[in-house]
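# quick one: sequence and predicted model below, then my questions.
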Amino acid sequence: MNLQVILGNFALILFVLMVVTGVIWFLDVFYLAKQRRAAADRALAEYDARNARLTADGVKVDNTGNRAQLEAGILRQPTWIEYSGSFFPVIALVFFLRSFLFEPFKIPSSSMVPTLLVGDLILVNKFTYGIRLPVINQKIVQINNPQRGDVMVFKYPMDMSQDYIKRVVGVPGDKITYENKRLTVNGVEVKYTTLDDYLNDERLVYNKQFEENLTGVSHRILNDESKPTYNRDSVFPFPNSEACTYRSEGFSCVVPAGNYFMMGDNRDNSMDSRYWGFVPDKNIVGKAIVVWMNLGNLRRIGSIH
């Protein structure tokens, strides 16, 4: 599923804005403000000297407010500096929060139904899998590793400009087998419980719905009986493809070190690791933790699990 941030590469946009407004703010604080102060002091000195001469010549001088207005006018920040100084701390705070703590995304497609619906606005924890430098996404502090069952956001391996969201079904070293629409992890069949059929609002058809217990993490999945286990013709060449064996009834993959195998909960309507391969650790963005808003359905607000 392609995740859409409110503005394209928002992290880069924020970074550029922060740098530009920050440079202007620091320039004003440490140089331009001092220049204005020096100019104001010279103007006030000239003003006081002129008034002193006029007084000595017997001319009555009315200083009511004039001196203060002169000083305020010279010390006033130019509009472009004033706005930059006002925006800089706000932009810096937003950049820090979304780069290191939490980032919002919007769900635009149905590959994670029924867990996530179209229009869900979610928050992604950016630090649970380690602290990464913004924009370049380089990990600098290791904290936790993704676990099976986590709903994770990552950079799409075939186009790093796109953010995707799927569920982690395989961690490094796992053997993942998917046959007849059922998962097996390291030789152990994943347990399924049949639930009531799920109404697909987009197509107005019912899909088979199951509760999948993925090594201790329970969640709902959907199956479309009209579609095959996977479409062999839709499989792209991908790195480490030799770790996978494809058959007519399904496939098996051994997850390479430093990589993860991802699948959508809407199994037959999801382009995922079955088709474009593994997700390297360097592509990880964060862990999806909560639906914070859905303007079309306020009951969606709450934990993803």
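Nice, thanks for sending it over.
# CA only for contacts and neighbour counts going forward, please
Noted.
# kindly list the longest helix within this protein.
With residue count as the measure and DSSP state H as the assignment, the chain has helix 33-56 as its longest helix.
# tell me the helix or strand right after it.
helix 66-75 (DSSP states H and E).
# got a list of contacts for that following helix?
The list of residues contacting helix 66-75 from outside it, by CA atoms under 8 Å, 6 or more residues apart in numbering, reads 33, 36, 37, 39, 40, 43, 44, 47.
# number of residues surrounding the third one?
Residue crowding around residue 37 was assessed by other CA atoms under 10 Å; the count is 16.
# for the stretch 1-150 of the chain, what spans make up the helices?
All helices of the stretch 1-150 of the chain, identified by DSSP state H, counting those that start in this stretch, fall at 10-27, 33-56, 66-75, 79-96.
# another structure for you, compare them:
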Amino acid sequence: MSVAENNKPEEKNAFWETIVVLVQAFILAGIIRTVLLQPFTIPSGSMVPTLLVGDYLLVNKFAYGYSRYSLPLYNPEWFKGRLFGSEPARGDVIVFRLPPDPSVDYIKRLIGLPGDKIQMIDGVLHINGKAVPRDAAGTFKSDDSETNGRAVPVYRETLDNGVSYDTLDLDPLSGADNTQEFVVPAKHYFFMGDNRDNSTDSRFTVGYVPEENLVGRATFIIFSIGNKTPFYEVWNWPANLRLSRFFKGIQ
């Protein structure tokens, strides 16, 4: 019997061991994605300057417990409500399922809790009749078409729980700067984008978001590439990578 024939059983065993390892890796990745962390990419500028087009981030799916919307394949018959649920905090950046179409993921900042009264007056956010402090914080210019190459005013808001974040004011005369007063229903939340004049959010067609629609809290950016460069265009990475945003926490 030749040496090659002696090695065949070992080669066969090594092949199946490799298959088993790969299957285990896929199962583990599926569990992590379903239960713990899920990757998302930012396709639009509604959360500029906090999140930019081309940011790739991880979302903590354990933060608020689990609902039928937390699972990869949405099925309205699985169960209702939340398991291991916990309350989100005002100011959290959250991924949720769009109420009119639960197959769509949105990411916005949580502004209104159940029972809150929310209103925009002359570009200033008001919560329960009180203006949220808003301080000028310089300007912002995007590396894509979001700001059309111009420097846009940035305002830093500070909520009553101490959470601070930057917002953009693309148009000081925007229709989004003055709204009706919204009263958030029980077990619902009110979301807004940080790019206040260019965000489809709870002020408009999104409406109030049921608590079971929450998917998870955005935690940190793992990768970022500018100028709307597709991820697969590796040859364009050197000129477009935003290295300063790698592993940056989201506030």
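Received the coordinates, thanks. Only a predicted model underlies this, so the values are computations on that prediction, with no experimental measurement involved.
# on that earlier part again, in the longest helix of the first structure, what counts as buried?
Under the neighbour-count criterion of 16 or more other CA atoms under 10 Å, helix 33-56 of the first structure has 33, 36, 37, 40, 43, 44, 51 buried.
# where in the second structure does that helix align, residue-wise?
Using TM-score structural alignment, helix 33-56 of the first structure corresponds to no residues of the second structure.
# between helix 66-75 and that helix, find me the angle.
Helix 33-56 of the first structure and helix 66-75 meet at an angle of 160 degrees, taking axes from the mean of the first three to the mean of the last three CA atoms, to 10 degrees as the criterion.
# quick one: distance of helix 33-56 of the first structure to the chain centre.
For helix 33-56 of the first structure, the distance between its averaged C-alpha position and the chain's averaged C-alpha position is 54 Å (CA atoms, centre = their mean, to the nearest Å).
# and stretch 139-151 of the second structure, by the same measure?
Distance of stretch 139-151 of the second structure from the chain centroid (CA atoms, centre = their mean) equals 21 Å.
# about what we covered before: hmm, which two among the contacts of helix 66-75 of the first structure are most spread apart?
When CA to CA is used, the two most widely separated members of the contacts of helix 66-75 of the first structure are 33 and 47, lying 20.6 Å apart.
# which position in the first structure pairs with residue 155 of the second structure?
Under the alignment (TM-score structural alignment), residue 155 of the second structure maps onto residue 210.
# tell me the SS of its match?
Using DSSP: H, G, I helix; E, B strand; the rest coil, the secondary structure recorded for residue 210 of the first structure is strand.
# re the thing from before, what's the closest of the buried residues of helix 33-56 of the first structure to residue 16 of the first structure?
For the buried residues of helix 33-56 of the first structure, the closest approach to residue 16 of the first structure (CA to CA) belongs to residue 33, at 23.6 Å.
# please name the residues that touch the closest one.
Contacts for residue 33 of the first structure were tallied using CA under 8 Å, 6+ apart; they are residue 75.
# roughly how far apart are it and residue 77 of the first structure?
Computed as CA to CA, to the nearest Å, the residue 33 of the first structure to residue 77 of the first structure distance reads 8 Å.
# got it, and residue 86 of the first structure?
The span separating residue 86 of the first structure from residue 77 of the first structure equals 11 Å under the rule CA to CA.
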